[in-house]
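**Student:** mind looking at a prediction? Sequence and model below.
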Amino acid sequence: MPESTDPLDQLPDDVAAAAFRRLVRHLRHRHDAENIELMGLAGFCRNCLADWIRDGGYEGDKGSARELIHGMPMDEWKDRFQSEATPEQIARMEASLARNQGT
């Protein structure tokens, strides 16, 4: 397999890990940035980050990965911070997800 030419792959793991932790802590602080809004805008959310750490080798199950990212059990986070998604939010999310093909 050829070596990647993407400079991101040359970033030292400790630097990448520090940036990832800062992103997760930022999202833990910004509960007003709901997952459905993140999905609609950027095509990823906290739950995606939980999936990605599992894809990267995290040995915990889906629930423990989400708790690690959310900073609390998923059910508690949903009860405290998640509102019902509107049809418009769902439509934006679906359109945004369609743009993720190939990433």
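**Tutor:** Structure received. Numbers count the residues shown, from 1 in each chain.

**Student:** going forward, measure contacts and count neighbours with C-alpha atoms only.
**Tutor:** Will do.

**Student:** which is the next helix or strand following the longest helix seen in the chain?
**Tutor:** With secondary structure taken from DSSP state H, the chain has its longest helix at helix 13-29. Note on helix 13-29: by DSSP states H and E, the next helix or strand toward the C-terminus is helix 35-42.

**Student:** which elements pack onto that next one?
**Tutor:** helix 87-98 (3 or more C-alpha pairs under 8 Å, 6 or more residues apart in numbering; DSSP states H and E).

**Student:** flag every buried residue along the helix it packs on.
**Tutor:** For helix 87-98, burial by neighbour count (16 or more other C-alpha atoms under 10 Å) applies to Q89, R92, M93, S96, L97.

**Student:** want to compare, so here's the second one:
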Amino acid sequence: MTIDDIDDRAAAAAFRRLVRHLQHRDDAQNIDLMGLAGFCRNCLSDWLTEAVAGEHDKDSVREAVYGMPYADWKARQPAATPEQLARMEASVARNRAG
């Protein structure tokens, strides 16, 4: 089976569960997600904005993913450390290689 074999309704339910999990786990900073997995909440909102192709604007999609206005989320986050930034850069480089 591949991801494309999964029914869209089931995939959408799993996506919503992932987003709710990330909203609940606001201690998981985007910089750490990027450093570990090469994606973050911004990536999810960008991918969703592309998927809805003009049905919703980027800001409203981002608010749906974050569970609050993005500016509010960003204001609550601590500044990234040099180590976090280095991990993120190395992880993002792996995205480009794949």
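**Tutor:** Looks like it came in fine. None of the values given here were measured: they were computed from a predicted structure.

**Student:** so what number do they get for TM-score?
**Tutor:** In this superposition the chains share a TM-score of 0.92, using TM-score structural alignment, normalised by the length of structure 2; 97 aligned residues with a C-alpha RMSD of 1.4 Å.

**Student:** quick one: the longest helix of structure 1 to helix 35-42, angle?
**Tutor:** For helix 13-29 of structure 1 against helix 35-42, the angle by axes from the mean of the first three to the mean of the last three C-alpha atoms, to 10 degrees is 130 degrees.

**Student:** which part of structure 2 matches helix 13-29 of structure 1?
**Tutor:** Using TM-score structural alignment, helix 13-29 of structure 1 corresponds to residues 8-24 of structure 2.

**Student:** on average, how far is that stretch from the matching bit in structure 1?
**Tutor:** Stretch 8-24 of structure 2 differs from its equivalent in structure 1 by a mean of 0.2 Å after superposition (mean C-alpha distance after the TM-score superposition for structure 1).

**Student:** outside of that stretch itself, list whatever touches it.
**Tutor:** Applying C-alpha atoms under 8 Å, 6 or more residues apart in numbering, the set of residues contacting stretch 8-24 of structure 2 from outside is A28, R41, V65, Y66, G67.

**Student:** can you say which of those are buried?
**Tutor:** R41, V65, Y66, G67.

**Student:** out of those residues, which two are the most distant from each other?
**Tutor:** Spatially, the most separated pair among these is R41 and G67, at 10.7 Å (C-alpha to C-alpha).
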